[in-house]
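[1] My questions are about this predicted structure, shown below with the sequence.
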Amino acid sequence: MLKALRLLGILFSAATIILVIIFFRGEDQVIMSWTMLGMCGALIFNGGATYFKTKDKMAALSLIVGIVLLIFSLTQFPF
């Protein structure tokens, strides 16, 4: 379970980096919204993996911030 969470966090982080590079080359609003979703996924999965491993409060904060940003980005950005 922990390895799956960590792997998903790494994949979302890599996708976010790739999408940011594409965004800076084309300046497209849809790419920006997908970048926000990738960042939220990275925060959620990396925070969750760290929290389940160490029960750290900062990891829980990362998980909560990821969820709040996900809700905000789903309501604000066009897809």
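    Perfect, thanks for sending it. Numbers count the residues shown, from 1 in each chain.
[2] Please count neighbours and contacts with C-alpha atoms only from this point.
    Noted.
[3] So which residues of the protein form helices?
    Taking DSSP state H as the test, the helices found in the chain are 2-26, 29-54, 57-76.
[4] By neighbour count, which bits of the second one are buried? Give me those.
    What it means is helix 29-54. 31-51 (16 or more other CA atoms under 10 Å).
[5] also this one, for the comparison:
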Amino acid sequence: MEDIVIATNNQGKINDFKAIFKNQNVIGISELIEDFDVEETGATFEENARLKSEAAAHALNKRVIADDSGLEVFA
């Protein structure tokens, strides 16, 4: 079975993915690429997640999942 690589250094997000994919091996990007960091220049959370997943997938030649989120406050 193929490992699931998560393009994040955030242990909380990695734990969330491990809870979702209980029967598979979930690996955080830091286990495969030291100091992985992508400049989040996207205009949306989706664009930033895409930037991270594409950069990691290109570096590893593997499929990668990424997540980006944040707090939005409308005043």
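    That came in fine, so what should we check first? Model, not experiment: these values are computed from the prediction.
[6] After superposition, what's the TM-score here?
    The pair, once superposed, lands on a TM-score of 0.30 when counted by TM-score structural alignment, normalised by the length of structure 2; 33 aligned residues with a CA RMSD of 3.5 Å.
[7] element containing Ile14 of structure 2?
    Ile14 of structure 2 is part of helix 11-20, with elements assigned from DSSP states H and E.
[8] Packing partners of that helix?
    strand 26-28 (3 or more CA pairs under 8 Å, 6 or more residues apart in numbering; DSSP states H and E).
[9] Packing partners of the strand it packs on?
    By 3+ CA pairs under 8 Å, 6+ apart, strand 26-28 of structure 2 packs against strand 4-6, helix 11-20.
[10] mind redoing it with 7 Å?
    Here strand 26-28 of structure 2 touches strand 4-6, going by 3 or more CA pairs under 7 Å, 6 or more residues apart in numbering; DSSP states H and E.
[11] Show me what the strand it packs on is packed against.
    strand 26-28, strand 64-65.
[12] In JSON lines, list those along with mean neighbour count and distance to Ala57 of structure 2.
    Formatted as JSON lines, those follow (neighbours: other CA atoms under 10 Å; distance: least, CA to CA, whole Å):
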{"stretch": "strand 26-28", "mean neighbour count": "20", "distance to Ala57 of structure 2": "13"}
{"stretch": "strand 64-65", "mean neighbour count": "21", "distance to Ala57 of structure 2": "5"}
